[in-house]
Structures are given as structure tokens and as C-alpha cells.
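Student: got a predicted structure plus its sequence, pasted below:
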Amino acid sequence: MPYRLSSLSRPKAVAVCAAPVAALLATAAFAPLPFSVAQPGMTANVLGENKGDPVITISGAATRRTSGELRMTTIVATGPDAHVSLPDVVDGWFRTDRAVMPRDAVYPSGDNVKEIQEHNEATMKASQDAATQAALTYLDKDADDIKVTLKLSDVGGPSAGLLFTLGIIDKLEGDGSGGDLTGGRVIAGTGTIDAAGKVGAVGGVALKTQAAHRDGATVFLVPKAECADARSELPKGLRLIPVTTLKSTVESLVALEKGTGSVPSC
């Protein structure tokens, strides 16, 4: 006769089976996952100082006294070797001040912390060189006569390129008629730039708008391709201006400052 569980023994059997399943689920819930959790990072006024040193130093040409601020923005993410578990991912998924990203997208250069740091420093240096060349080309100034030094501690990557470029232009010529590119405002933004003045996308813009608003910005310059992301968690009172090239960015800022002409919006 086949063996049958009695009605009294069945709950005990279920309980015995449930115990290892619960343990397995608990283990899975706290197992490391291939994600990073990012949040709004620091911002820095490229027209001012960072940790006691001027961000932009120019020699070989007269510079202007500027007003207002041009703030580059950052995000901070859990490290490549950080333990990110399912509860961390779920928490980040439902918070507007957090973003869950594939770890490979945040750290494409690998898992070695030293290699990542070296990669970020190299891309920052390349970004600074491109920013200087783009600014001097835009102003039709000879790079052999003017030396620009850019210094920003503890920040890596290329996403400050656009703001560096605008800062150099503001310090050398402003809006071209004696005014500031900022119009006295706190303007923040993000975007890569190449030597020809083309602005590129960077990622993390929804978090960067929050960092900008937190630090007093009322205007945010965003690569046009990332308008939708920037709008998704846009803080109240922060105006988005989409940008594609250095020339159009300067034109938008001048139009905003003078109150003439059209200023694009996302």
C-alpha cells in the first residue's frame, strides 16, 4: 500500500521543507548583485575655488572679474567592490534621490579600484585639454600665447568639459559686451565637450539636477539627448536649457542674460 501523509503529519512536512527554502531566499536577498547605487554628488563653481585653489587659472591674457556661478555637477556611486544586495536595489529603485545602475555602466574600465581611478584621471585630463582648446578656438585666441590651468580635486571623468569651457570664456570675454555669461545667476550643468565644441551626453542627469538645485542653481544646462532623463525628477524652480554645441550654449546664456531672443527648453 502506498504511504500517505496523514492530515496531522502534512503541516510538519511543509514546515520542514519551508525552512531551507526560507534560508535560501534570505541568502539570495542579501547576496551581492552586479549593480551600483548612485546619488547626487558634490558641485563646484568653476569660476571660483575648490579646496582653496582656483579651478581656472589663466596666464598670458587679461581676465575679467566675474559674478554668478557656473557649477559643474557630479554623482557618487557605490564602489566596484561594494556589496549591493537586493534590499539596496529595491530601496534605490523607489527613491527619487537614488539610481540603480549596472556596475559595468558605472565602471566600464574594470573592477580594479586603482585602474578605475587612473582611467577617470586620464579622461578628466583629456576633457580639460578639449575644454581649453574649444574655448580658445571659440574666442579666436592663440593657444601658444595663453596658458590655461584647470584644477578640480577628487573629481574624475569627462562630464565637466562643457562647464570648464564656459568658465574659460567667461573669465576671458564674458558675453562679449562686458557682461557675464551667468547674468549673476547660479547656473549648473553637465556635458562632455570635444575640441570642436560639440557637447556630448554623460548620464546621471536626473541626480545631477538634484545636486544643482541643492546648491542654489536656478538654471541647468543639459545635453539635448538627455532632456527626458533630466525632466524625470526635475526639482521645482530649476530651468532646463538643452545644449548641443558650445556656440548654441553661449547664445542661449546671452539670450537669457539680456532677456532678448529665444531660449530653448526641454
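Tutor: Done, it's in.

Student: can we go C-alpha only for contacts and neighbour counts from here?
Tutor: OK.

Student: nearest the geometric middle of the protein, what residue?
Tutor: T74 (3.9 Å; Cα atoms, centre = their mean).

Student: how near is that residue to N45?
Tutor: 12 Å (Cα to Cα, to the nearest Å).

Student: again, but for A228
Tutor: Counting by Cα to Cα - A228 and N45 are separated by 25 Å.

Student: okay, pairing it with this:
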Amino acid sequence: MSRHTLAIAVAALVTVVGVIAATVLPMPYVRFEPGTTVDLLSEDRGTERIEVHGHESYADGGELRMTTVKATQPKSGISLLSAMSGWLADSDAVKPYDDVYGERDTAVSKQSQASIQMATSQDVAVAAAMIHLGIKVPMVPVVGPIEPGLPADGALVERDRYVRIGGQTIRSWDDVVRVVSRARPGKPLTFVVERDGKQLSIPVTPRRIDGRTVVGVRQAFDFKMPFEVEIHLPDGIGGPSAGLMFALSVVDTLTPGSLTRGSRVAGTGEMADPQGRVGAIGGIQQKIAGAREAGAELFLVPVANCDEAVLARPGAMRLAPVATLTEAEKIVSTYAADHRAKLPTCEEVLRDAAQ
């Protein structure tokens, strides 16, 4: 074999190996793509997605769409070609694996976490919708999302109901904050919680972080709903970011007339509390792209996500920032009455914040 022939063979082999590596070998990145959108005012096999029992309900011919993001699963990676196409795609994002997942994350653990977040999101959204409509909803504080690596991690479980902390009876979230903030860092604090109908006494040792005494739990509530509202979604959808659209859909379903007047509205945003405050979410650009592809005319953006939303490409779809459920309802109503009506914009939000 001549040197020329050998050189060609080696080059071909290197090319083949490179192609295989680019298409098969996993890279430590996570790719985010637009996921499915679900019209919450639609039916699922003859059943309304927002199903109400014990209270009058009303249909709306328009659309209120929740949006999702599809992401690479934990303990896996993406090929170099997939990473490169994700970097080049306007609607996708690629991030280092360690920025997204922890060492203990698995597909099962993340799905379990997402399912809990979804259940909590629905409860808060339904309660927020009822409170927004003037319906009384008694509520008690429960353990919310737990920060990995902080004292409550591995001790408390999300949805545990607080009974006592350090001997103090807990009746509100303010009680939780007061008792924990006054605790001595490094000294075990006894949490008495109700889990699966049983009371458990669990020691948790608070830690001092950034000048605050914390155990690493977020606010959450268990609600005593005056009537039942069920939200039916396709399998596999989880997380907290559909709370705003859940709440809007429940408000629309519980009130006469049509909030959308036939318009196609999409959006995202965590329902941060029962008072209707809208919280930030992840994957805003992918969700905007998914809504645009689904034919939405208006997209509701959490105010806290405006800095990312202005970089998205919504096409003809209008973007409107919202901070509360009340603002969101007003914006949808205004747009439904006149598609050319002046609405707030993320550019205005960012300009005001810079002043």
C-alpha cells in the first residue's frame, strides 16, 4: 500500500470515528426544546379539562393554553450534533449538565418531583382562582419544595402538614417563619408533622445562611376547597409553571360568559401564592416558541422573565407581562375585546426597571 493510499485510508477512518463520536457519544449537556401545549378549555375524551363538581360552570369557545418544555433526561447526555443544532436553533437552548441536574437526580426522581410540583401548582391555582372570585378557602401551611442539601432535605417530605415546631403550635406560614428564624443555628429543632394520617416528630438542625436561620423549605398550603375542581392533563406533564394558566382557566370556567371571546391565548407562570402573585419560570423562550407554533395570538409572560422573553421570536403573537392573576385576567379581557388594544410590554417593564 502506497503512502498516499495509506493516508487516504487513515483520513477516512478518522472521519468515520469522528462522525460516530458526533452522532453517538453523549456530551455533558442538556437540550431544551418547545414541548406540548394544552388548551385547558378543551375536552379530553368527552370530559372538560377543567371539571367542576358542586358549583355552576360555564364553557368558553376560545383557548387558554398552558405551555411546556421538553428537556434531556438526567443521567444521559446529547450528541455533539444535537448540541450544535440546539445552539443554532432559535427556539432551543443548550446548557451544561451540571447547571441543570445534581448528582442524585434520576429520571424517576425528577418525574416524582415534577408530579408533586404539579399537584401543588394545581391546588394553589384553584385556591387563587376562588379567592380572586371572592370565595372563602380555608388553608393550613404544609411543607413546600425542599432545597437540596439544606437541613430539611432527607428529613421532611413535601406536603407534610405542620403541627408544631419547637413546641409551638403552627397555624400559619408566618408561624413557621417566626419559629425557625428565632431558632439557634446548629441546635436540633423538633418538627411535629402529619404525614399519611400519622404524627411524626422529626429533628431538623437549622443553619445560618446569608444572615438568616433556615431549614430549606418553601411556602405551601393545604386547602379546604368548598367544592371540587379537577384538572385533567396528558400523562407525563409536571412542574409548577402552569399555575397562572390553571388559575385563569378556573376563573373563566366558574364565571358566566367568555373571558377569551374566542381568542387563542397561551402563557406561563407559577402561581406563587393563593393571593395570585405570578412567579418566574424556566424555559420562557421555548414556551413562547411552542405557543407560536400552536397558533396562539397572545402570550402571558411573568414579569420576572421579561429579560429573557424580549430575546424570543414570537412572530405575530403578542407578548404581555403580568405580575398577578388580576392583571392577567384584565389583559386577556382587554385583548379579547379588541385585538389592537394597547397592552403592557416587556420592553416597558425593563425600561422602567432601569430608571
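Tutor: Thanks, I have it. Quantities reported herein were computed from a predicted structural model and do not represent experimental measurements.

Student: fetch the TM-score of the aligned pair.
Tutor: Put the two chains on top of each other and the TM-score (TM-score structural alignment, normalised by the length of structure 1) is 0.82; 245 aligned residues with a Cα RMSD of 2.7 Å.

Student: returning to what we had before: which one of A228 and N45 of structure 1 has more residues nearby?
Tutor: Legend: neighbour count by other Cα atoms under 10 Å for A228 of structure 1 and N45, higher for N45 (23 against 13).

Student: contacts only, for the equivalent of that one over in structure 2.
Tutor: Matched by TM-score structural alignment, N45 of structure 1 corresponds to D39 in structure 2. Applying Cα atoms under 8 Å, 6 or more residues apart in numbering, we find D39 of structure 2 in contact with 63-66.

Student: can you do 6 Å?
Tutor: By Cα atoms under 6 Å, 6 or more residues apart in numbering, D39 of structure 2 lies in contact with 63-65.

Student: out of those residues, which are shared with structure 1?
Tutor: Among the contacts of D39 of structure 2, the ones still in contact in structure 1 (both residues aligned by TM-score structural alignment, their matches' Cα atoms under 6 Å) are 63-65.

Student: now intersect the residues you listed with the helices, please.
Tutor: Among the kept ones among the contacts of D39 of structure 2, no member falls in helices (DSSP state H).

Student: neighbour-wise, which one of those leads?
Tutor: Ranked by the number of neighbours (other Cα under 10 Å), the kept ones among the contacts of D39 of structure 2 place L64 first, at 30 neighbours.

Student: and that one, what pairs with it in structure 1?
Tutor: So, by TM-score structural alignment, L64 of structure 2 is matched to L70.

Student: what's that match in contact with, if anything?
Tutor: Contacts for L70 of structure 1 (Cα under 6 Å, 6+ apart) come out as 45-46, 187-188.

Student: residues making contact with stretch 229-241 of structure 1?
Tutor: With Cα under 6 Å, 6+ apart, stretch 229-241 of structure 1 has contacts from 205-206, 218-221, 264-265.

Student: what range in structure 2 matches that stretch?
Tutor: Alignment of stretch 229-241 of structure 1 against structure 2: residues 308-320, by TM-score structural alignment.

Student: can you report how many residues neighbour G60 of structure 1?
Tutor: Burial measure for G60 of structure 1: 11 neighbouring residues, criterion other Cα under 10 Å.

Student: now D154 of structure 1
Tutor: For D154 of structure 1, using other Cα under 10 Å, the count is 9.

Student: please determine how far it is located from L70 of structure 1.
Tutor: Counting by Cα to Cα, the gap from D154 of structure 1 to L70 of structure 1 is 18 Å.

Student: in structure 1, which residue range corresponds to stretch 280-296 of structure 2?
Tutor: By TM-score structural alignment, stretch 280-296 of structure 2 lines up with residues 201-217 in structure 1.

Student: follow-up on the earlier one: for the contacts of D39 of structure 2, give me CSV that also has distance to V179 of structure 2.
Tutor: Listed next are the contacts of D39 of structure 2 as CSV, based on distance: Cα to Cα, whole Å:
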residue, distance to V179 of structure 2
E63, 45
L64, 41
R65, 41
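
Student: kindly check the end-to-end length of stretch 189-201 of structure 2 for me.
Tutor: 10 Å.

Student: just to revisit the earlier point, between the contacts of D39 of structure 2, which sits nearest H4 of structure 2?
Tutor: R65 (61.8 Å; Cα to Cα).

Student: run through the residues that contact the closest one.
Tutor: R65 of structure 2 neighbours (Cα under 6 Å, 6+ apart): 38-40, 266.

Student: also Q133 of structure 1?
Tutor: Counted by Cα under 6 Å, 6+ apart, Q133 of structure 1 has contacts A195.
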